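Student: Okay, sequence plus prediction incoming.
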Amino acid sequence: MSNRARAAADHHPYDRRRLAVLAAALLAALALVMGAAVVGPADAASAAVSAGKPDKPGKPGGGGGGGTTELTYAALGDSFAAGVGAGSYLERTCYTSSKSYPKLLDADSDKQLVAFPACSGKDTADVVSRQVATVPTTAKVVTVTVGGNDVGFAGVMQNCFVLPDDTACASAIATGAAIAASDAFAASIASVVNSLEARAPGAKVIVTGYPLLFWEDSSGVNPKYSWADEVNDETVILNDVIQSVATTNGAVFVDVEDDFAGHGIGSSSPWINDWKWVTATTPTAFHPNATGHAAYATAIRAVPLS
């Protein structure tokens, strides 16, 4: 345990029994956020969100069938695409949100969201094996955010920030870094893009990266979390790999690192939700809030669709 973590533990106001209860709640929350508890029902829940969309006043042709100037749009991926952390959840299995960036883009006059299978805890294998099949073959725009769960996002968050353990944290980061650098991971990102291009040949495939979760001061330090800079550095590497593979295979990559700059956890205006014991059962931690999803949507809108 680091000196900072040890000092915090020595002065923690809860007794051991209380801490055990909170730890149990924590693990349950992590299961919800990272998807350990979303296996069987996830398909039905995400499909329900995709179907039966109400008409939207002011959009050409209303909702449902879309208008002549609207581009058929599908949104795939993990919790960052589903909207975990943004609130206003449409269901409680995948935690898709009405404030997620796909729903914000759906409100634009030029796009009609007809498939929204993105789901908390999912990885590249789920996108390829399940989510791609929900995309209409006539889709013109597809967004996807995926890869974080492939490299062990949940384990890093738990061991480095929620129940910090220096040895376990270092191991989780090293394991994730090795996966990100592997040929197998590169192949999995390529498979996502290639599967989408085969499914909807006329679609513009837009792959987004991940924001740096933690604010750092001028010395590269986060005042609360000693492992923040290391995780930020590994996120940059992860994004670089995803970008390289996605663009090589014909997709457009949207890098949101600069968009979120100055708004990580620990900043004066965070767009990422921090972990709090009091919200242990709420799946929000270490994910963008509603403002963060608005930033995602703004970055994606900068991509020319024609």
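Tutor: In hand now; what should we look at? Numbers count the residues shown, from 1 in each chain.

Student: Please make it C-alpha for all contacts and neighbour counts, starting now.
Tutor: Fine.

Student: what about T248, how many residues close to it?
Tutor: Number of residues near T248 (other CA atoms under 10 Å) recorded here: 12.

Student: That one and T143, how far apart?
Tutor: Computed as CA to CA, to the nearest Å, the T248 to T143 distance reads 17 Å.

Student: swap in V49?
Tutor: 16 Å.

Student: quick one, which of these two is more surrounded?
Tutor: Comparing V49 with T143 by other CA under 10 Å, the one with more neighbours is T143, at 26 against 20.

Student: Just confirm the more buried one is within a strand.
Tutor: Yes: according to DSSP: H, G, I helix; E, B strand; the rest coil, T143 belongs to a strand.

Student: What is the subsequent helix or strand relative to the longest strand along the chain?
Tutor: Secondary structure of the chain read by DSSP state E shows that its longest strand is strand 71-77. Under the assignment DSSP states H and E, the closest C-terminal helix or strand after strand 71-77 is helix 79-82.

Student: For that following helix, enumerate the helices and strands it packs against.
Tutor: helix 101-106, strand 141-145 (3 or more CA pairs under 8 Å, 6 or more residues apart in numbering; DSSP states H and E).

Student: how about a markdown table for those, with distance to T134 added?
Tutor: Converted to a markdown table, those look like this (distance: least, CA to CA, whole Å):
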| stretch | distance to T134 |
| --- | --- |
| helix 101-106 | 15 |
| strand 141-145 | 11 |
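
Student: Quick one, which of those gets closest to C119.
Tutor: With CA to CA as the criterion, C119 lies closest to strand 141-145 of those, at 10.4 Å.

Student: Other residues contacting that closest one?
Tutor: 71-78, 80-81, 102, 203-210, 305 (CA atoms under 8 Å, 6 or more residues apart in numbering).

Student: Report the inter-axis angle for it versus strand 71-77.
Tutor: Computed with axes from the mean of the first three to the mean of the last three CA atoms, to 10 degrees, the direction of strand 141-145 lies at 10 degrees from that of strand 71-77.

Student: A further structure is provided below for comparison with the first:
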Amino acid sequence: MHRTRTAALAAALLTLSTAALGATTARAGTGTVHYAALGDSYSAGGGSATSYLNSCNQSTNAYPYLYDRLASPATFAFRACGGATSSDVVNNQLGPLDSATTLVSITVGGNDVGLKNVLASCLLGDDATCLDAVSAAEDTARTQLPGELDAAYGAIRAHAPNAHVVVLGYPRFYDLAEPLCPGIDRVKRAALDEGADTLDAVIRTAAAEHPGFTYQEVNARFAGHQLCDSAPWLHALDWPVGQSFHPTAEGQANAYLPALLAAL
């Protein structure tokens, strides 16, 4: 199993390498690429390894690290950190950005709306508890998150006035075409997917309001590899718990990295 998984990842990276280098070369036509990766655990790589580089759960399997290996930008600042909110990005992650920065990637917003608590409510509570938690998170996403994202995106632009900023969304967790999924019923699965769609819609709208920002969704790239599918690229409830509902190494390499490349 381990050899098969390693071989599959190697093959995926080999396939992507030409596209990565081509995309980077095209962007480097107007100058050398200076890259900064910001955001939360989906950018840091939480869930994609058995050991991590630091307390932020940064992983060598995370899409920013894979991009660095494949495209070899002139500089690479890996500042994404597990648990980060939009305000954490502003307060703790913008140090490396300056006028020379040409590329920034970011996933953020899930922790702002309490995604971790929503997932716990749906996994451990009944349907009513799950639906209430998702509804509350959607309300936060619609009413509070736009302002928080606007502040974060504005700060990124102020620190890196010349950068192309790629904003990546979150995946739907469940394949609702699968009739059965151990441990969680269809009501909860549908609610969580709806919540993810709401979160992504708010992020997409916020990114569109900032020139030089490109939103990239990842749902289509996870199709056939969601929870309940035979070969998921996401963790279900797992140990350590922080890995749960995060992309595996395959999800980082085969969904998030291609999404970043598509924006370049």
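Tutor: Received, thanks. Predicted model only: the values in this text are computed from it and were never measured.

Student: what about burial for the contacts of strand 141-145 of structure 1, which qualify?
Tutor: 71-78, 80-81, 102, 203-210 (16 or more other CA atoms under 10 Å).

Student: And the helices in the stretch 151-264 of structure 2?
Tutor: Applying DSSP state H, counting those that start in this stretch to the stretch 151-264 of structure 2 gives helices spanning 186-208, 219-222, 249-251, 257-262.

Student: highest average neighbour count across those helices?
Tutor: Across the helices of the stretch 151-264 of structure 2, the average number of neighbours (mean count of other CA atoms under 10 Å) peaks for helix 249-251, which reaches a mean of 26.

Student: So what's the residue count around A8 of structure 1?
Tutor: 11.

Student: where along structure 1 do the strands fall?
Tutor: 71-77, 111-115, 141-145, 204-208, 252-254.

Student: okay, those in JSON lines with distance to I300 of structure 1 next?
Tutor: Shown next, in JSON lines, are the strands of structure 1 (distance: least, CA to CA, whole Å):
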{"stretch": "strand 71-77", "distance to I300 of structure 1": "12"}
{"stretch": "strand 111-115", "distance to I300 of structure 1": "12"}
{"stretch": "strand 141-145", "distance to I300 of structure 1": "9"}
{"stretch": "strand 204-208", "distance to I300 of structure 1": "8"}
{"stretch": "strand 252-254", "distance to I300 of structure 1": "7"}
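
Student: Quick one: closest of those strands to E91 of structure 1.
Tutor: E91 of structure 1 lies closest to strand 111-115 among the strands of structure 1, at 15.1 Å (CA to CA).

Student: What's the local residue count around the counterpart of V114 of structure 1 in structure 2?
Tutor: In structure 2, the residue paired with V114 of structure 1 is F76, using TM-score structural alignment. Per other CA under 10 Å, the neighbour tally for F76 of structure 2 reads 21.

Student: and if you look at V118 of structure 2?
Tutor: Neighbours of V118 of structure 2 using other CA under 10 Å come to 21.

Student: Kindly report the same for the one 4 residues further on.
Tutor: For C122 of structure 2, the neighbour count with other CA under 10 Å is 24.

Student: Return the residue of structure 1 aligned against it.
Tutor: Aligned by TM-score structural alignment, C122 of structure 2 pairs with C160 of structure 1.

Student: Do I have it right that that match meets S171?
Tutor: No: look at C160 of structure 1 against S171 with CA atoms under 8 Å: they stay out of range, at 10.0 Å.

Student: what stretch of structure 1 lies opposite stretch 198-205 of structure 2 in the alignment?
Tutor: Using TM-score structural alignment, stretch 198-205 of structure 2 corresponds to residues 237-244 of structure 1.

Student: Tell me which of the helices of the stretch 151-264 of structure 2 sits nearest to S59 of structure 2.
Tutor: So among those, helix 249-251 is nearest, using CA to CA, at 9.2 Å.

Student: which residues in structure 1 does that closest one align to?
Tutor: Helix 249-251 of structure 2 lines up with residues 290-292 of structure 1 when matched by TM-score structural alignment.

Student: average distance between the matching stretch and structure 2?
Tutor: Superposed on structure 2, stretch 290-292 of structure 1 shows a mean distance of 0.5 Å to its aligned residues (mean CA distance after the TM-score superposition for structure 1).

Student: ok, and what's touching that stretch?
Tutor: 85-87, 99-100, 260, 271-272.

Student: Mind telling me the two of the residues you listed farthest from one another?
Tutor: Taking CA to CA as the measure, the contacts of stretch 290-292 of structure 1 have their most distant pair in G87 and F260, spaced 18.8 Å apart.

Student: what's near enough to touch the closest residue to N222 of structure 1 other than its chain neighbours?
Tutor: Of all residues not flanking N222 of structure 1 in the chain, E216 sits nearest, at 4.7 Å (CA to CA, 6 or more residues apart in numbering). For E216 of structure 1, the contacting residues are 222-223, 228-229, 266, by CA under 8 Å, 6+ apart.

Student: try it again with 10 Å
Tutor: E216 of structure 1 makes contact with 222-223, 225, 228-229, 232, 261-267, according to CA atoms under 10 Å, 6 or more residues apart in numbering.

Student: Which of these sits closest to L196 of structure 1?
Tutor: Of all the contacts of E216 of structure 1, N232 has the smallest distance to L196 of structure 1: 29.0 Å, by CA to CA.

Student: still on that earlier bit, roughly how far apart are the residue nearest to N222 of structure 1 and G292 of structure 1?
Tutor: E216 of structure 1 is 18 Å from G292 of structure 1, by CA to CA.

Student: Same check on V193 of structure 1?
Tutor: For V193 of structure 1 relative to G292 of structure 1 (CA to CA), the value is 25 Å.

Student: can you check S188 of structure 1 too?
Tutor: S188 of structure 1 is 27 Å from G292 of structure 1, by CA to CA.

Student: D274 of structure 1 too?
Tutor: For D274 of structure 1 relative to G292 of structure 1 (CA to CA), the value is 13 Å.

Student: wait, doesn't V193 of structure 1 sit right on T247?
Tutor: Yes: between V193 of structure 1 and T247 a contact is recorded at 9.2 Å, counting by CA atoms under 10 Å.

Student: Mutual contacts of the two, please.
Tutor: 205-207.

Student: got the contact list for V252 of structure 1?
Tutor: Here V252 of structure 1 is in contact with 143, 193, 204-208, 243, 246, 300, 303-304 (CA under 10 Å, 6+ apart).

Student: how does it look with 7 Å?
Tutor: Residues counted as contacts of V252 of structure 1 (CA atoms under 7 Å, 6 or more residues apart in numbering) are 205-207, 246.
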